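Q: Requesting a structural model of the entry that follows:
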Amino acid sequence: MKECIIGIDAGTASVKGLLVDATGTIVATASAPLQLSTPRPGWAEQSPEDWWKATI
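A: You can find the predicted model right below:
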């Protein structure tokens, strides 16, 4: 089995993942969209549970 590194970017619109091998070659990528709640003007909220679900 190859040694690899996983990178995860949790942003406001999506969670993105990247799998890179020891030589720097991208093995796989993935992304999952996130919901952004705007209950009032100027407010923005996200659920940490949504971040977790999008990551796993």
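
Q: going forward, measure contacts between C-alpha atoms and count neighbours the same way
A: Noted.

Q: Touching stretch 48-56 from outside, list them.
A: Residues outside stretch 48-56 that contact it (CA atoms under 8 Å, 6 or more residues apart in numbering): 8, 10, 14-17, 31-35.

Q: For these, pick the one with the most neighbours.
A: Neighbour counts for these peak at Val15, which has 21 neighbours (criterion: other CA atoms under 10 Å).

Q: which residues touch that residue?
A: Counting by CA under 8 Å, 6+ apart, Val15 touches 8-9, 31-34, 51, 54-55.

Q: another one to check against the first:
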Amino acid sequence: MYLGIDLGTSEVKLLLLDGAGRIVGTAGSALSLSSPEPLWSEQNPADWWRATGTAVAQLRTAHPLA
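A: From the prediction side, this is the model:
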């Protein structure tokens, strides 16, 4: 099994592949942006970890044998 993780601006997306490269499942968790000043965009790195953990949990629930 292989796990692909795409950390984007609005979402963390996960892709679970089997040994032959076939898609077993996908999951995602939304991220938010903070704009404390005009033209500023920030994210808290702790939110990246939280969102990744949430998406991994979704995959585990949906594909417990994988």
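
Q: returning to what we had before: and which of the contacts of Val15 of structure 1 is nearest Gly42 of structure 1?
A: Closest approach between the contacts of Val15 of structure 1 and Gly42 of structure 1, by CA to CA: Leu34, at 18.5 Å.

Q: Show me what the closest one aligns to in structure 2.
A: Aligned counterpart of Leu34 of structure 1 in structure 2: Leu31 (TM-score structural alignment).

Q: And for Ile8 of structure 1?
A: Using TM-score structural alignment, Ile8 of structure 1 lines up with Ile5 in structure 2.

Q: secondary structure element for the closest residue in space to its match that isn't next to it in sequence?
A: The shortest distance from Ile5 of structure 2 to any non-neighbouring residue, by CA to CA, 6 or more residues apart in numbering, is to Leu14 (4.7 Å). Secondary structure from DSSP states H and E places Leu14 of structure 2 in strand 11-17.

Q: Thr12 of structure 1 should be in a helix, yeah?
A: No: secondary structure of Thr12 of structure 1 (DSSP: H, G, I helix; E, B strand; the rest coil): coil, not part of a helix.
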